[in-house]
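Peer 1: okay, predicted coordinates and the sequence, questions at the end:
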Amino acid sequence: MKIALLGYGKMGQVIERIALERGHEIVLRKKSTDSFEGLEKADVAIDFSIPDAAVGNISTCLDQGVPVVSGTTGWLEHYPKMAALCEEKQGAFIYGSNFSLGVNLFFALNVQLAKMMAKFPEYKASMEEIHHTQKLDAPSGTAISLAKDIIEHSDYSSWALPGATPAKNDELLIDAQRIENVPGTHSVFYDSAVDSIEIKHTAHSREGFALGAVIAAEWLHGKSGIFTMKDVLNLS
């Protein structure tokens, strides 16, 4: 399979290594100022760029009929527009806030726990996420995905970052921390007066994110439609 890498930072380079190990060919390594020359040769594109570049990368792929997998976060206000373009072009698109296989299993576990805890209002939910200091968005896309799943199955109406004023009772607080050399840690807490329940996922390196993105690209090749990692892992 011929792959275009849109974004060639640390993640892009790990994706490249894993893709080559799995027998694929890289036909484009695009940094922010580079052109899209070579995209026309690609069977699929993998976008791990920056929020300001993601929409342009994704739309260019869809316009050129190249299936695209995007793991860039911080641009989701434009997701409906990208989904509409994918449908218009009859293209193929996967967005994932986190492509780690373990995190996607964690997503499923989070939903099941949220459904269970909804019956016990004496427990108050909260979250914590920790990432490296180079991460541009806070909270992380992964944390937002976890929060949305909790909100869907509870009485919380929205999520919020801790601020100067106390949180409302229907706000799910996300403590977003940035610490050097932390690939990504996400925790969900349910606290009552008498005990606490916690589930946690800790990434040890970028390898898991990169492998999941390559597996998603392999799965997307030859398909059309809008998908998620639930489809790739048959977790729907």
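Peer 2: Looks like it came in fine.

Peer 1: use CA for all of it now, contacts and neighbours both
Peer 2: Noted.

Peer 1: SS state for Ala114?
Peer 2: For Ala114, the assignment made with DSSP: H, G, I helix; E, B strand; the rest coil gives helix.

Peer 1: now do the residue lying closest to it once chain neighbours are set aside against Asn98, distance only.
Peer 2: Once flanking residues are discounted, Ala114 sits nearest to Ile150: 5.5 Å by C-alpha to C-alpha, 6 or more residues apart in numbering. To Asn98, Ile150 is 17 Å away according to C-alpha to C-alpha, to the nearest Å.

Peer 1: another one to put next to it:
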Amino acid sequence: MNIALLGYGKMGKAIEEIALQKGHNIILRIHDQNLDELTTANLQQADVAIEFTSPQSAVHNILLCFGSGVPVVCGTTGWLKEMEMVQQKCKELGGTFLYASNFSIGVNIFFELNKKLAELMKHQVNYNVSMEEIHHTEKKDAPSGTAITLAEEIIKISQQKNKWVNHFSDVPNELSITSKRIDPAAGTHSVKYSSDVDDIEIIHTAHNRKGFAAGAVLAAEFIFNKKGVFSMKDVLNF
């Protein structure tokens, strides 16, 4: 495939490395210094675009891909209030879109474990659930998109929690997410159920960005020649 990389920071470069190893071509690399090259004509040279930029530019970039007829995989977090509009635009324009808060296969398995544990714990009123996420200091948003996904899945199932907050809270209905920024952490997420007698905790720790990059390339391969709105559940057949 010919791939356009929208965002050429650490993640973009990790994606490039994996894509080239798998025999794909990178035909466009967009970064802060060449934004003028992000045009419909240039995008249309690509079979798929992979978008990892910032919350401020993600929606514009996604809509530009739709308008250019180019399938787009997006891993940028922090813009999800506009997700419903973006998905609707994709359908209206007959586009192709796949968003994930995290492309790592391990994290997507962790998402499924989180939901299963939440189901098992929903009647256990003596346990309080809380979360922690740790990332590098260049991470622009807090809590992470992965943490929000985990929290929202718990809230859907829990009979005690109906909102998450990004600080410690002892309010019974609030799910506390503690965000830490420590270099060179690639990403750690933990979900803990605590009671007076014991703790139950699940943890995912990324060792580097290769898992995220490999998953993003896998997602790009999956949406090639497809139409519609997809997720990593479709890619991994969960």
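Peer 2: Cool, the structure landed. What you see is a predicted model, and the numbers here were worked out from it, not measured in a lab.

Peer 1: re earlier: who has more neighbours out of Ile150 and Asn98 of the first structure?
Peer 2: With neighbours defined as other C-alpha atoms under 10 Å, Ile150 of the first structure and Asn98 compare such that Ile150 has more, 28 against 25.

Peer 1: list the residues that contact the residue nearest the centre of the first structure.
Peer 2: Compute the mean C-alpha point of the first structure, and by C-alpha atoms, centre = their mean the closest residue is Ser97, 1.0 Å away. Going by C-alpha atoms under 8 Å, 6 or more residues apart in numbering, Ser97 of the first structure touches Gly71, Thr72, Thr73, Gly141, Thr142, Ser145.

Peer 1: before we move on, what about Val217 of the second structure?
Peer 2: Val217 of the second structure is in contact with Ile15, Ile18, Ala19, counting by C-alpha under 8 Å, 6+ apart.

Peer 1: 7 Å instead, please
Peer 2: Ile15, Ala19 (C-alpha atoms under 7 Å, 6 or more residues apart in numbering).

Peer 1: the aligned residue in the first structure for it sits in which helix or strand?
Peer 2: Counting by TM-score structural alignment, Val217 of the second structure lines up with Val214 in the first structure. Assessed by DSSP states H and E, Val214 of the first structure sits inside helix 207-220.

Peer 1: corresponding residues in the second structure for the next helix or strand after that helix?
Peer 2: Downstream of helix 207-220 of the first structure, the first helix or strand assigned by DSSP H and E is strand 225-227. Following TM-score structural alignment, the aligned partner range for strand 225-227 of the first structure in the second structure is 228-230.

Peer 1: give the aligned range of stretch 139-153 of the first structure in the second structure.
Peer 2: Going by TM-score structural alignment: stretch 139-153 of the first structure matches residues 143-157.

Peer 1: show me the strands in the second structure, by range?
Peer 2: 2-6, 25-30, 48-51, 72-74, 96-99, 128-135, 163-165, 174-181, 188-194, 199-205, 228-230 (DSSP state E).

Peer 1: check the mean deviation of the first one from the first structure.
Peer 2: When you say that, I think you mean strand 2-6 of the second structure. Once fitted to the first structure, strand 2-6 of the second structure is off its aligned match by 0.4 Å on average (mean C-alpha distance after the TM-score superposition for the first structure).

Peer 1: before we move on, back to that, now render the contacts of Ser97 of the first structure as TSV, adding neighbour count and distance to Lys30 of the first structure.
Peer 2: Formatted as TSV, those follow (neighbours: other C-alpha atoms under 10 Å; distance: C-alpha to C-alpha, whole Å):
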residue	neighbour count	distance to Lys30 of the first structure
Gly71	22	15
Thr72	23	14
Thr73	23	18
Gly141	19	23
Thr142	21	25
Ser145	15	28
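
Peer 1: just give me the closest of the residues you listed to Thr185 of the first structure.
Peer 2: Proximity of the contacts of Ser97 of the first structure to Thr185 of the first structure (C-alpha to C-alpha) peaks at Thr142, which lies at 9.7 Å.

Peer 1: where's the closest residue to the closest one other than its chain neighbours relative to Phe36 of the first structure, distance?
Peer 2: Using C-alpha to C-alpha, 6+ apart and skipping the chain neighbours, the partner closest in space to Thr142 of the first structure is Ser97 (5.0 Å). Distance, Ser97 of the first structure to Phe36 of the first structure, using C-alpha to C-alpha: 24 Å.

Peer 1: and the closest residue to Leu218 of the second structure other than its chain neighbours, how far from Phe212 of the second structure?
Peer 2: Residue nearest to Leu218 of the second structure in three dimensions, not counting chain neighbours: Val235, with 7.6 Å by C-alpha to C-alpha, 6+ apart. Distance of Val235 of the second structure to Phe212 of the second structure, given as C-alpha to C-alpha: 14 Å.

Peer 1: more neighbours, these two?
Peer 2: Set Val235 of the second structure next to Phe212 and count neighbours by other C-alpha under 10 Å: Phe212 wins out with 22 against 18.

Peer 1: residue contacts, the residue nearest to that one when sequence neighbours are not counted?
Peer 2: Nearest residue to Phe212 of the second structure, sequence neighbours excluded (C-alpha to C-alpha, 6+ apart): Ser104, at 4.4 Å. Going by C-alpha under 7 Å, 6+ apart, Ser104 of the second structure touches Gly211, Phe212, Gly215.

Peer 1: and if we set it to 8 Å?
Peer 2: Taking C-alpha under 8 Å, 6+ apart, we find Ser104 of the second structure in contact with Gly211, Phe212, Ala213, Ala214, Gly215, Ala216.
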